[in-house]
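> Sequence and predicted structure are below.
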Amino acid sequence: MKKSILIMALIICTTAFSQTDVATEKRIQGLIKKMTLKEKVSLLHGNSKFYVSEIKRLGIPEWALSDGPHGVRAEMNRDNWNYAGRTDDAVTCFPPGTAMAATWNLDLATKRGYVLGEEARFRKKDVLLGPGINIIRSPLCGRNFEYLSEDPYLISQFAVSYIKALQSKDVAASVKHYAANNQEDNRFSIDVTMSDRALHEIYLPGFKAAVMDGHVLTVMAAYNKFRGEFCTENILLGRTILRDSYKFDGVLMSDWNAVHSTENAALAGLDLEMGTEKTNYNDWFFADPLIKSVEQGRLKESLVNEKVANILRVMIKTKVLDPETREKGNINTKEHQQVAYQSAVESIVLLKNENNVLPLQMNAVKSVAIIGDNATRKHCSGGLSSEIKPLYEITPLEAITTKFGKQLQINYAQGYNKQSSPGEGSNKGQLNTDFVDWKLIDEAVEQAKKSDVAIIFAGLNHDFDSESFDRVHMRLPYGQETLIHEVAKVNPKTIVVIIAGSPLELSGIQSRVPSIVWAWYGGMEAGNAVVDVLSGKEFPSGKLPITLPISINQMPDHALGNYPGRNLKVNYEEDIFVGYRWFDTKGIESLYPFGFGLSYTNFNIANITADKKEFNQNEVITVKCAIKNSGKSDGAEVVQLYASQTLSSVLRPKKELKAFQKVFLKAGEEKTVELKVNVKDLAFYDEKTSSWKVESGEFVLHLGTSVKDIVGSVSVRVN
């Protein structure tokens, strides 16, 4: 055994009681006293792919887990990864993580949590595996579409809103993947190294907020190693930070098949082992081997009791043991579908709109060319663990045909072939996908020639955006760039709609077309949402939660040669300078900056003031501004507040996001906006003292509509 007896003695029976009452703890201890060792251990590992055993004599039912950060996954077979073929497991499918963050609307995150909680309960699920909140460090990470942003503050705000709402429906959230799971290549073995500053300032804030502010009930440990130890057996992550610092008293579970030991994982704070490979569930590390370790004296039974207490605590908080008082749930209601629709609408980012091509004046348009495989492709069922079986999924071609097919000529052309093929654990299916199919392009050009407007639905699909492998490049695949060039030559009103969940290089098309719209993966209402925005029924209000570079070589992990690592080791040499922090501080020009997004109207922001000039470290800074919709149509703007420190003892980013608010304004309407920043949130992590530090001095608070589009600043002094 690698860990010393001393460490074991120090960590046993350290369960925190900060979020529970005395009656709950008495109930937990009463149940534990009635259990045999075998019964206790049966609660600490799966008895199938997504279930944990019941203890019938004590009234403890089987515990049901499900994938589902943007929808409750269809029913799987208990002992293999095939779907059960049920006809009653179709659900509401939301846009994935990056799209949720692109709304910059926390109310929508809350509504999403309510819907998913209701549908999970209707499906009799107890734990919903999400949200995924890992930092988008590399643009090539296959799982970026599931995650939220490159910015820890934006991630934290969405995670807390989502988790609180979901758990209010008596379903436990499982925030994942803890921690530093920022690439899928070699995810089972890659060893991540970074500074303490990077860890605490960039990669942990979302988890900290989920636990301390969102009171998340379960945390999922990642596959990778961190500083030489697997995350499932990492004392620093599992004990020192999660249990001792964050006071987490819920369940720390493994990702599926991520456990590599019995004793090391048990000592590091892991409570629940879930898996994929072994079908003899008694052979798992937290099954018979755990019983044997206790019986032979290598682990104390009190450590097992601690883990059982954590499981029971989550069960009690979600009323698993009190089913008569528990939420019953609902599924596929019109209200659920409306939230999915609004989530898709508000995620759409207008990147370019030269000569006000958009919104389309549909009464004046007689014909439109709809081009591209993504105009007809459905995406909800892709991405492996993100696969959702939606009640329905509307494609863009279906939507425009339904809405406008009777009043205009719709000319469809496929435009490009999906040349890739999916393959779990390997991105080889993405190779050789740059073939230009001139026959399809010629067909598209002919349709564009005879149409008033051409709309090309380009981007990616889940052969590229998926769990278990990364992308091989950041280009538009399938010869799409050539397709866009050729169509734009014959139709000056060519609109490109990008369907993707990860950054792409768009510099090759940016100057070729008058309008570019980023529509992400829009969930079940994707087609309706994008067509309604293009036609002006809805207005675009999304903002980028990521930086879109001119080329991949601008990204810090690629610029420094630290992706995907060497010899199964990767050093985060860029440190705290991830995403816009890198571009902004280094003075590197991106194609589209973090926080960017255009509107169909115009906004004026003025009268920026702070409530006073000097603050102490326990105070809250309030920044006010007036915002007016000075255009002729309704719209929404996201007011973003960034902070910078004038003089610091350590190198800090030029600007960091500290507050934001999405403001809806009718034409001509004006509102006053208040943004609040805790002075303590201006701190950096001091590696010398292993603590957060706010230095005295001047701080500048910048108000803008993106990290680059700053409209005004105010200075304050911190004493």
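Structure's in. What do you need?
> CA atoms for contacts and neighbours, from now on please.
Fine.
> number of nearby residues for residue 207?
The burial count assigned to residue 207 is 27, neighbours taken as other C-alpha atoms under 10 Å.
> ugh, wrong one, I meant residue 649
With other C-alpha under 10 Å as criterion, residue 649 counts 7.
> and it, what does it touch?
By C-alpha atoms under 8 Å, 6 or more residues apart in numbering, the contact list for residue 649 is empty.
> again, only using 10 Å
Neighbour list for residue 649: 686, 695 [criterion: C-alpha atoms under 10 Å, 6 or more residues apart in numbering].
> Next: residue 516.
In this structure, residue 516 makes contact with 349-354, 358, 455-456, 494-498, 506, 509-510, judged by C-alpha under 10 Å, 6+ apart.
> again, only this time at 7 Å
350-353, 495-497 (C-alpha atoms under 7 Å, 6 or more residues apart in numbering).
> End to end on stretch 513-532, go ahead and measure it.
Taking C-alpha to C-alpha, to the nearest Å, the first and last residues of stretch 513-532 lie 21 Å apart.
> Sorry, wrong one. I was asking about stretch 156-175.
From its first residue to its last, stretch 156-175 covers 11 Å (C-alpha to C-alpha).
> out of the contacts of residue 516, who's nearest residue 342?
Set against residue 342, the nearest of those by C-alpha to C-alpha is residue 350 (16.0 Å).
> residue ranges of the helices in the stretch 501-650 of the chain, please?
507-510, 526-534, 556-559, 580-586 (DSSP state H, counting those that start in this stretch).
> Repeat that for the stretch 351-500 of the chain.
For the stretch 351-500 of the chain, the helices defined by DSSP H, counting those that start in this stretch cover 396-404, 438-449, 480-490.
> just to revisit the earlier point, among the contacts of residue 516, which pair sits farthest apart?
Spatial extent of the contacts of residue 516 (C-alpha to C-alpha) is set by the pair 353 and 497 at 11.9 Å.
> alright, now check it against this:
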Amino acid sequence: MVHGYAVYDSKGVDRLGIPPLRMADGPMGVRGELDRITFEYHPKSYERVLNFPCSTAVASTWNRRLAFLHGKALGNEVRGRGKDISLSPGINIHRTPLCGRNFEYESEDPYLISQIAPEIIKGIQENDVAACVKHFVANNQETNRGAVDVDMDERAFHEIYLPGFKAAVKEGAVLSIMGAYNRFRGSFCCESKYLLNDILRKTWGFDGLVISDWGAVHDTNNALLAGCDMDMKVDNNYDEYHYANPLKEKIESGEIEEAALDNMVRRILTLMYRIKMFDPTRKKGAFNSKENRQAILDVARESIVLLKNKKNILPLKETTIKKLAIIGENADTYQASKGGSSEVQALYEITPLAGIAMYLGGNTEIHYAKGYSSQDITEEEREKLAKEAIELANNCDACIYVGGLNHDFDMEGRDRKNMKLPFHQDSLIKRLLSVRPDMVIVNMSGSPVEMQEWIEDADTVVQYWYSGSEGGTALAEVIFGAVNPSGKLSSTFPKKLEDTPVYRFGEFPGGDKVYYHEGIFVGYRYYDTYKVEPQFCFGHGLSYTTFHYDALKVINKTSGDTCIEVSLKVTNSGKVAGAETVQLYVSDLLCSVSRPEKELRRFEKVYLSPGESSVINFTLTQEDFSFYSIEDASWKMEKGEFAILVGSSSRDIRLKKTILL
């Protein structure tokens, strides 16, 4: 019961009627079945499932309701495939754009994560399955992930890297947690009493199941005494797992008390009861259902971020386009079956090319050119692809380029070496823009990429994530105006790698040890405080309409824990219906310690028709003005002046008031 007996399963106890626990990767759907001996896929047609938008896409909706809907549909698929635990969501901080698994994680901002992740968890667990939030903690790189020893100051630990996991426990009531591969301050995370016992169980009151990442247990005694309940790995020598014969021998010799094993089994059985594994009324789930397809489409629609629309080229008017050029390998590439633990055997995947063709129907000619290749080709072959694309672009009524990264770069097990677009795309984009300055550029990636070689020449840029089975449908709807884009960046897009805090302060990827010298200055906390101009800032995202902010009111309160109440009015001042995410940041104007220029503390997404207004209300507590005091080993709010900043992004602040607390 306490160790793996297949890649994703434990072994039950037949004589007691205890079933095995069946788990499923990951955040983008139910991963296919792997043979327990060879670890190879043996896909069956009836086992294919939906591919879900990646975690960064979900966070970019800035929509709690959709995060819950995403989780509910994912949990439904997990249960429908006969699984008990969804190994998701992944919530590690986007410390650097280069982390290979950023697409499986949500954001650079702990508050945004603390709002999105609990909703995903609650949605998953509504289906009588357990969510398993991962990877606890500081698993922010793939390079040397199984051994690297991570350290940071206490403020960074408590202010940046812990809040998402705390929210998963406190707000999401998550039933299981996965320990990370890496070491933290000398101990492997799955063998750390400080992490699993002192923080997770004692401080936060977590009473659920702790599962190791696959191969993250290195010592039987250390892991068991720290509070890791299940030992999982990718190794078909199941009887020799640390929690198999080695544990049995230690108990029989008296080295480890049997009571320790009892506690682990008790927690496993408790989880089984919580998800109704012994209850005939347990929900049966469903996969590939109409409701699940609608859910992932809704998420994909709101995840797309309009980065730039300088001349209002978007939305394209389909009635004026008789011949449309679509260029780029990513326009016609299936992404679902790659990436590592998030890969799925999808029933279907609507690519950007397919989505646009389906949307336009028979009144528009679609012409496609690959433009570049992810394969190893000669310079002559590369030039031929480029010339074909340029000729096509020059002879159509409109042109859409779909490029970016793929899962050779956004992937488990490997970090990127730089932020540049691969496969000579920068050169191709520049050449295309020289003949089609009105070209719509769609960047597909799970992480920021460099754009500075061509961004000044581009009028229109769209950020499109790995958006799942219905992604191409959503993209077409946004490009042609059936859906007004409302996504906002959940992480900053810097101009170049050299602008990032990790590059400036180090270390990444480091060696056997990595210290987070940037401390609390991660993402926009760094760019805004150190006055580094990003390409596109945190929270940025344009719309086909405009929004006017006014009537900011800030009222000091002394009742309970409430410090202030904030209200403002937002009006759709444009000509089409749209959604705006109102973001509230707090700035500590005078503090005894160094603090970021501003920190996100509240947000609300509002849907408005043309001319319609809505009053947005926020309540801020003492916690929202506090920092973690290293000296006091606790959270502390210092009296003084604070600025309340409200706007459309971290750098588009529309309203401001200073208060004294």
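In hand now; what should we look at? Here the structure is a predicted model, which is why all the values come from computation and not from measurement.
> Now the TM-score, please.
Between these two chains, after superposing, the TM-score reads 0.98 (TM-score structural alignment, normalised by the length of the second structure); 661 aligned residues with a C-alpha RMSD of 1.5 Å.
> Of residue 353 and residue 497 of the first structure, which one has the most company?
Neighbours were counted for residue 353 of the first structure and for residue 497 using other C-alpha under 10 Å; residue 497 has more, 26 against 18.
> The more buried one touches residue 460, doesn't it?
No: Residue 497 of the first structure lies out of contact with residue 460 (C-alpha atoms under 7 Å); the separation is 11.1 Å.
> what residue of the second structure is the furthest out?
Ranked by distance from the centre of the second structure (C-alpha atoms, centre = their mean), the top residue is residue 253, with 45.5 Å.
> Return the residue of the first structure aligned against it.
Using TM-score structural alignment, the equivalent of residue 253 of the second structure in the first structure is residue 296.
> which stretches of the stretch 551-661 of the second structure form strands?
562-572, 578-588, 599-608, 613-621, 627-629, 634-636, 641-649, 652-660 (DSSP state E, counting those that start in this stretch).
> Give me the mean deviation of the first one from the first structure.
To tie it back to what came earlier, the one meant is strand 562-572 of the second structure. For strand 562-572 of the second structure, the mean deviation from the first structure after alignment is 1.6 Å (mean C-alpha distance after the TM-score superposition for the first structure).
> which residues sit against that strand?
546-557, 608-622.
> what about residue 250 of the second structure, which helix or strand?
Using DSSP states H and E, residue 250 of the second structure falls within helix 245-253.
> After that helix, which helix or strand is next?
Counting by DSSP H and E, what follows helix 245-253 of the second structure is helix 258-274.
> contacting residues for residue 210 of the second structure?
176-179, 228-230.
> now for it: what does it line up with in the first structure?
Counting by TM-score structural alignment, the partner of residue 210 of the second structure is residue 252.
> and that match, which of the three is it?
Here residue 252 of the first structure is recorded as strand under DSSP: H, G, I helix; E, B strand; the rest coil.
> circling back to that earlier point, may I see the PyMOL selection of the buried members of the contacts of strand 562-572 of the second structure?
A single PyMOL command is used to select the members of the contacts of strand 562-572 of the second structure judged buried by 16 or more other C-alpha atoms under 10 Å:
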select buried, resi 546+547+549+552+554+608+609+610+613+616+619+620+621+622
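> Tell me where the stretch 201-350 of the second structure has strands.
209-212, 305-309, 323-327.
> if you compare the ones you listed, which one is most tucked away?
Comparing these by mean neighbour count (mean count of other C-alpha atoms under 10 Å), strand 209-212 ranks first with a mean of 26.
> That strand: how far from the chain's middle?
The chain centre lies 21 Å from the centre of strand 209-212 of the second structure; the measure is C-alpha atoms, centre = their mean, to the nearest Å.
> Mind reading off the mean deviation between that strand and the first structure?
Relative to the first structure, strand 209-212 of the second structure is 0.6 Å off (mean C-alpha distance after the TM-score superposition for the first structure).
> do stretch 68-80 of the second structure as well
Superposing on the first structure and averaging over aligned pairs (mean C-alpha distance after the TM-score superposition for the first structure), stretch 68-80 of the second structure comes out at 1.1 Å.
> so that stretch matches what in the first structure?
The aligned range for stretch 68-80 of the second structure in the first structure is 110-122, by TM-score structural alignment.
> which of the contacts of residue 516 of the first structure lies closest to residue 113 of the first structure?
Closest to residue 113 of the first structure out of the contacts of residue 516 of the first structure is residue 350 (26.1 Å), distances taken as C-alpha to C-alpha.
> Which residue in the second structure aligns with the closest one?
Under the alignment (TM-score structural alignment), residue 350 of the first structure maps onto residue 306 of the second structure.
> Same check on residue 637 of the first structure?
Mapped onto the second structure by TM-score structural alignment, residue 637 of the first structure lines up with residue 580.
> With residue 705 of the first structure instead?
Using TM-score structural alignment, residue 705 of the first structure lines up with residue 648 in the second structure.
> burial of that match, as a residue count?
The number of residues packed near residue 648 of the second structure is 24, by other C-alpha under 10 Å.
> Make sure it is actually in contact with residue 583.
Yes: using C-alpha under 7 Å, residue 648 of the second structure is in contact with residue 583, at 6.0 Å.
> OK, contacts around residue 221 of the first structure?
176-179, 231-232, 252-255.
> From the residues you listed, pick the one nearest residue 685 of the first structure.
Proximity of the contacts of residue 221 of the first structure to residue 685 of the first structure (C-alpha to C-alpha) peaks at residue 179, which lies at 17.8 Å.
> Tell me the spacing between the closest one and residue 271 of the first structure.
Look at residue 179 of the first structure and residue 271 of the first structure: by C-alpha to C-alpha, they are 16 Å apart.
> matching residues in the first structure for stretch 456-476 of the second structure?
Mapped onto the first structure with TM-score structural alignment as the criterion, stretch 456-476 of the second structure occupies residues 511-531.
> what lines up against residue 271 of the second structure once you look at the first structure?
Counting by TM-score structural alignment, residue 271 of the second structure lines up with residue 314 in the first structure.
> Can you get me a residue count around its match?
23.
> Could you verify my assumption that it touches residue 249?
No: with contact defined as C-alpha under 7 Å, residue 314 of the first structure and residue 249 do not form a contacting pair (8.8 Å).
> now residue 662 of the first structure: how far from residue 158 of the first structure?
13 Å.
> Please give me every residue in contact with residue 596 of the first structure.
543-544, 705-706.
> returning to that earlier point: and residue 662 and residue 158 of the first structure? Which one has more around it.
Legend: neighbour count by other C-alpha under 10 Å for residue 662 of the first structure and residue 158, higher for residue 158 (27 against 18).
> Before I go, just wanted to say thanks for your time.
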